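Enquirer: using only what follows, build the 3D model:
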Amino acid sequence: MNLRSSWVAETGQTREDTRVTQTGATTPLNTVQVRSGILPGSYDGQYRLSGLWMDGKAAMTATVHEGRAVVQGSISQGAYPVSLTTEEPVTFTAGDAQYARIDLVIIKVYDNLYDGSGKNEAKIEIVKGTPAQTPVAPAAPPLSLPLWEVTVPAGASAGNGGIPWATALKDLRTPIVSAGGILPLEGPTQRGTYPGQYQDTTDGQFQRWDGGKWVAYPAGVGGIIPASAAAGTAASYVGQYRGVSDGPLQRWTGSAWAPAYPGPYFNDSLDAGYTQSTTYVNTLIERAENPLTVTFTAPQSKQVILTFGSRMELSLASGTTGIASSAWMALRILQGTTVVRELEDELACVASKSADPTDAVSASTTQRLSGLTPGAVYTVTAYYRTTNANVKAWFDNTFIQVTPQY
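Expert: Below is the predicted model of the structure:
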C-alpha cells in the first residue's frame, strides 16, 4: 500500500512517514475540527486541484495519482494527515447483469483505538454501490474522504468493454488550505466557518463569508464591481458601487443603479429674447423656451456650485437716446414650493451701458450654494430685468449649470 499516514499506526511510523504527511492545511470546520479535503496545487501550476486525480488505465482498473489530504475524525480523534507518494491502482468488480451501479472511491482511515478494526492504517478503497434502475452512490463510511464516484454499467467487465472512463467519473474532491488562507473552490460550495473567510470560485470571483452567506468580494469589502461583471451582477447592499463600460460610476440606491456622482446639471437656450420689465420676470419676449430651469438633487456634501450667464445687449426704444441702463440676470431657487434663495441684484449677472447702445457682451458668474438637504430636489429658474422701461434688455445663449460638490 502506497498511502502513508501519520499518528495512526501504534508502531512502525517512520520519520519519513511523518515528514511526507505533515500538511499544515487545516481549514476550520468549527472551533476544534477542520474540513476533510485535499491540498491544492499541480506540478505546472495550471490547475487548482490535481492531487489524488484518478483516470482509467484498463477496462476495470483506474489509477489514483499522488496527493496529500486531511481526514477529520470525531472531536476526540482529531485530524489524520495522509499522503499518497506514488500512483495507486484500484480495480472494480464486474457490472451487474441487469442494472448499473455507482461505486465510491475513498480514503479510509482505520484507527483501532476508536473503531475496533484491529488495524491502524490509511487505505484507498472502493465502496461498492447497489445496482438499480436509477443507481445512487453509497454512503461514505465513518472516518473516510470521498474522492470519486464511478458509474459501472450493467454487464461491464474486462472482456466486455469495461468502464467508459471518459463519462463514468464524477469528481468529489474538495480542497483545503491552512487557517486564514484563500480557498480555491472546487466541487460543491460549503458554508464558511467565520466572518472574513475568503474563497476563490471557479469563475474567477473572489468571495467573503459574512457570517451567513458567501458575498462577492466587491460587495463584502466595499470595492467596485468591475464593468466586465456589472451587467449581470446584482447589488448586495445600499451604497454598493459598480463600473459600467458606457457611462459613469454607479451606486445602488436600494431599488436601482444610479450615477454615483450625479451632475453636472445643465440647461441652456440659444434663442434670443428680451424684456422691458424693470422687475424680474422669467419669460422673455420673442423667446419660445420659457422659463429656463434646471432641477438637481443635492449631494451629501450639502453644497453645489452655480454658474450662469448670457450674451446680453441693450437696445433703446425708437427715437430715444442717451439713456443709461443695465441688463440683469438672477436665479430663484426652490425646494418644492419653498424659496431657498430669492432674487437678489447682489447675486445677479449684469451688463451695463452708460448712454448710447453698445455691442453685445457675454457675462457670467459662479457662486457656491450651501446648506442644502442631501437627497432633496431643487429647482433653479432664471429671471431677467432691465433698469429702464425704454431700454430692451436682450438675452441670448443663456445657460445655467449646477455642479455638485463631492
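Enquirer: CA atoms for contacts and neighbours, from now on please.
Expert: Noted.
Enquirer: burial count for the closest residue to residue 293 other than its chain neighbours?
Expert: Spatially, and ignoring its direct neighbours in sequence, residue 293 is nearest to residue 381 (4.4 Å; CA to CA, 6 or more residues apart in numbering). Residue 381 is flanked by 18 other residues according to other CA atoms under 10 Å.
Enquirer: what of residue 94?
Expert: 19.
Enquirer: so what's it up against?
Expert: Shown in contact with residue 94 (CA atoms under 8 Å, 6 or more residues apart in numbering): 60, 152, 155-158.
Enquirer: now with 7 Å, please.
Expert: 155-157 (CA atoms under 7 Å, 6 or more residues apart in numbering).
Enquirer: for residue 392, same thing?
Expert: Contact partners of residue 392, counting by CA under 7 Å, 6+ apart, are 274-276, 314-316, 386.
Enquirer: tell me how far it lies from residue 275.
Expert: Noted for residue 392: a distance of 6 Å to residue 275, by CA to CA, to the nearest Å.
Enquirer: what's the overlap in contacts for these two?
Expert: Shared contacts of residue 392 and residue 275, counting by CA under 7 Å, 6+ apart, come down to residue 386.
Enquirer: surely the residue nearest to residue 293 forms part of a helix?
Expert: No. Read with DSSP: H, G, I helix; E, B strand; the rest coil, residue 381 is strand and lies in no helix.
Enquirer: my read: it touches residue 332, true?
Expert: Yes. Applying CA atoms under 7 Å, one finds residue 381 in contact with residue 332, separated by 5.4 Å.
Enquirer: could you pick out the longest helix of this structure?
Expert: Ranked by residue count under DSSP state H, the longest helix found in the chain is helix 15-21.
Enquirer: can you name the residues in contact with it?
Expert: By CA under 7 Å, 6+ apart, helix 15-21 touches 4-6, 81-83.
Enquirer: tell me the helix or strand right after that helix.
Expert: Following helix 15-21 in sequence order, the next helix or strand is strand 37-38 (DSSP states H and E).
Enquirer: report the distance from that next one to the chain centre.
Expert: Its chain's C-alpha centre and that of strand 37-38 lie 28 Å apart, by CA atoms, centre = their mean, to the nearest Å.
Enquirer: for the next helix or strand after it, buried residues please.
Expert: Remark: after strand 37-38, the chain's next helix or strand is strand 54-56, criterion DSSP H and E. By 16 or more other CA atoms under 10 Å, the buried positions in strand 54-56 come out as 54, 56.
Enquirer: following up with a second sequence; could you model it the same way so I can compare the two?
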Amino acid sequence: MTVRAAWLLPEGQTREDTRLAPVTPMAPESELRSRGGVIAGGDPLKATGAGLMQLRIGTGRAIVQGTDAQGAYPIAVTSPETLTVADGDPQHSRIDSVMLRIYDGLYDTSETTTATVEIVQGAAATTPVAPPLPPASLRLWDVTVPAGVSAGVGGLDWSNALADRRRYTTALGGIIPRGWGLAFDGAHDGQYRDDGAAGLQRWNSAAGAWLPYPYDSGWRPLALTAGYGNPGHGMPAAWRRLGSMVMLRGRIAPTKTGTTIANGATIATLPADIRPAGGKEFAWASPRDQTNKGPSVTRVEINVGGTLRIFESHDLPSWISLDGVTYCTD
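Expert: Coordinates of the predicted model:
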C-alpha cells in the first residue's frame, strides 16, 4: 500500500501509517475545517511523464479536507504511483485532473474506505475546462489531452500537457507556501503566507485582505485642509507607512495666490493609522522667505489627534516642504 491515510481505516491502521501521515494540527479555514493542501518539502507529489500516455506521481504528503462533519484526512504517498491517461476524444480536446481522493463509506456511497491517487476525466469540448472536484479530494495536476491523441500516434507531449495545480498547506501557525492560486482568504488575524514574489503577507480580518508584511501602504495622498494644496510645482503631499515607520513628503502651499501659511495653521489631519503615539515635533532651518533676520526655523507639530500644524520663527512661508519627515507610530 503506497497511498496511506491516517484516521480513515476502521481497522488496520499501522503505527507506520500514523508516523508517515501529517497528523499535527494544520492551518485552519474555519472553526472545524483545515486548509487542504500539499505539505511542502522537496518537490512533493511531482508529476513526470512515464510513457506515451502514462504519468508518474512522486512521493509526498498532503491534507484532504472533507465536509465539516468528516474533518481532514492526513495522507502520505510513500512510493511513486503510475497512472494511465485515456486516449483523446476524436473531435475535441479535454482536461483531465490528477487528484488525491478519499473514499469513506461512512460519508459517501462508495462502500469502501481508501485513499487513492487517480485521474478524473474532464469533458471534451471546444473550450475544455478541468473537471469539478469530487467530495474529499485535492487537485494536484491538470493534463491537457488533445483531440485524437493516443499511444499509437505519438502520445502526449508531457512538457506542454502538464499544468501544476498543487496548492500548499502548513501546520498551525506556519507560513503557507506559494502554490497554485492566491485567491483564498485567511482564517484569522496574524495568519501568514508567502506570495512567491514580493514576500510575506499577513491576513487582516478588518480589511478582509492579505497585506504585505512588514506592512507597506505605498505612497498615498495626504488629505489637506481646505485652502491648501500643491503649489503647481514640486511633489504633491503624500504619506507612506512601512511597518511602524511613517514617511511624509511633498510641498504644501495656500491655494490663494500671494498668501502665506499662517503661524500655527492646521494644514492637514493625518489618518488614524499613521498618527504618532503622544504626538511628534520636527524642526529645521531654511533660508527661504527671510528678510534680514537670518535663516528661518520651521517647526512641524503633529498632535495626538493627527492634526499637522506649521510654526515659523521669522517670516511666514509661502510654502512648506515635508520632505524628510519620518517618525514611528509607537
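Enquirer: before we move on, the earlier item: out of the contacts of residue 392 of the first structure, who's nearest residue 326 of the first structure?
Expert: residue 386 (5.7 Å; CA to CA).
Enquirer: alignment lookup: that closest one to the second structure.
Expert: Residue correspondence to the second structure (TM-score structural alignment): residue 386 of the first structure is left unmatched.
Enquirer: state the distance from residue 386 of the first structure to residue 142 of the first structure.
Expert: 94 Å.
Enquirer: these two: which is more packed in?
Expert: Taking other CA under 10 Å, residue 386 of the first structure and residue 142 do not tie; residue 386 has more neighbours (27 against 13).
Enquirer: pretty sure the more buried one contacts residue 393?
Expert: Yes. With contacts counted by CA under 7 Å, residue 386 of the first structure reaches residue 393, the gap being 5.5 Å.
Enquirer: show me what whichever strand in the second structure runs longest is packed up against.
Expert: In the second structure, with assignment by DSSP state E, the single longest strand is strand 94-104. For strand 94-104 of the second structure, the elements it packs on are strand 113-120, strand 137-145, judged by 3 or more CA pairs under 7 Å, 6 or more residues apart in numbering; DSSP states H and E.
Enquirer: give me the range in the first structure that that strand lines up against.
Expert: Using TM-score structural alignment, strand 94-104 of the second structure pairs with 101-111 in the first structure.
Enquirer: in the matching stretch, what counts as buried?
Expert: 101-111.
Enquirer: next: stretch 23-39 of the first structure.
Expert: The neighbour-count check on stretch 23-39 of the first structure (16+ other CA under 10 Å) flags 23, 25-29, 33-39 as buried.
Enquirer: and for the closest residue to residue 43 of the second structure other than its chain neighbours, the neighbour number?
Expert: In space, and not counting its chain neighbours, residue 43 of the second structure is closest to residue 60: 7.8 Å by CA to CA, 6+ apart. Burial of residue 60 of the second structure is recorded as 23 neighbouring residues (other CA under 10 Å).
Enquirer: now do the contacts for residue 60 of the second structure.
Expert: By CA under 7 Å, 6+ apart, the contact set of residue 60 of the second structure is 44-45, 76-78.
Enquirer: closest to residue 270 of the second structure out of those?
Expert: Distances from residue 270 of the second structure to the contacts of residue 60 of the second structure, taken by CA to CA, are shortest for residue 44, at 48.6 Å.
Enquirer: the first structure: which residue goes with the closest one?
Expert: Checking TM-score structural alignment: residue 44 of the second structure goes with residue 51.
Enquirer: ok, that match touching residue 66?
Expert: Yes. Contact criterion CA under 7 Å: residue 51 of the first structure and residue 66 qualify, at 5.7 Å.
Enquirer: for stretch 306-319 of the first structure, buried residues please.
Expert: Buried, per 16+ other CA under 10 Å, within stretch 306-319 of the first structure: 306-316.
Enquirer: kindly report the same for stretch 216-229 of the first structure.
Expert: Using 16+ other CA under 10 Å as the test for burial, stretch 216-229 of the first structure gives 216-220, 224-226.
Enquirer: returning to that earlier point: check the mean deviation of the longest strand of the second structure from the first structure.
Expert: Superposing on the first structure and averaging over aligned pairs (mean CA distance after the TM-score superposition for the first structure), strand 94-104 of the second structure comes out at 0.6 Å.
Enquirer: got a list of contacts for that strand?
Expert: Counting by CA under 7 Å, 6+ apart, 110, 112-125, 128-131, 136-146 sit against strand 94-104 of the second structure.
Enquirer: before we move on, what about stretch 165-174 of the second structure?
Expert: With contact meaning CA under 7 Å, 6+ apart, stretch 165-174 of the second structure is reached by 24-27, 35-40, 139-142, 176-180, 191.
Enquirer: kindly report the same for stretch 361-372 of the first structure.
Expert: 298, 302-313, 349-351.
Enquirer: kindly reformat the buried residues of stretch 306-319 of the first structure as JSON lines containing distance to residue 252 of the first structure and secondary structure.
Expert: JSON lines is the format used below for those (distance: CA to CA, whole Å; DSSP: H, G, I helix; E, B strand; the rest coil):
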{"residue": "306", "distance to residue 252 of the first structure": "27", "secondary structure": "strand"}
{"residue": "307", "distance to residue 252 of the first structure": "29", "secondary structure": "strand"}
{"residue": "308", "distance to residue 252 of the first structure": "31", "secondary structure": "strand"}
{"residue": "309", "distance to residue 252 of the first structure": "35", "secondary structure": "strand"}
{"residue": "310", "distance to residue 252 of the first structure": "37", "secondary structure": "strand"}
{"residue": "311", "distance to residue 252 of the first structure": "40", "secondary structure": "strand"}
{"residue": "312", "distance to residue 252 of the first structure": "43", "secondary structure": "strand"}
{"residue": "313", "distance to residue 252 of the first structure": "47", "secondary structure": "strand"}
{"residue": "314", "distance to residue 252 of the first structure": "49", "secondary structure": "strand"}
{"residue": "315", "distance to residue 252 of the first structure": "52", "secondary structure": "strand"}
{"residue": "316", "distance to residue 252 of the first structure": "55", "secondary structure": "strand"}
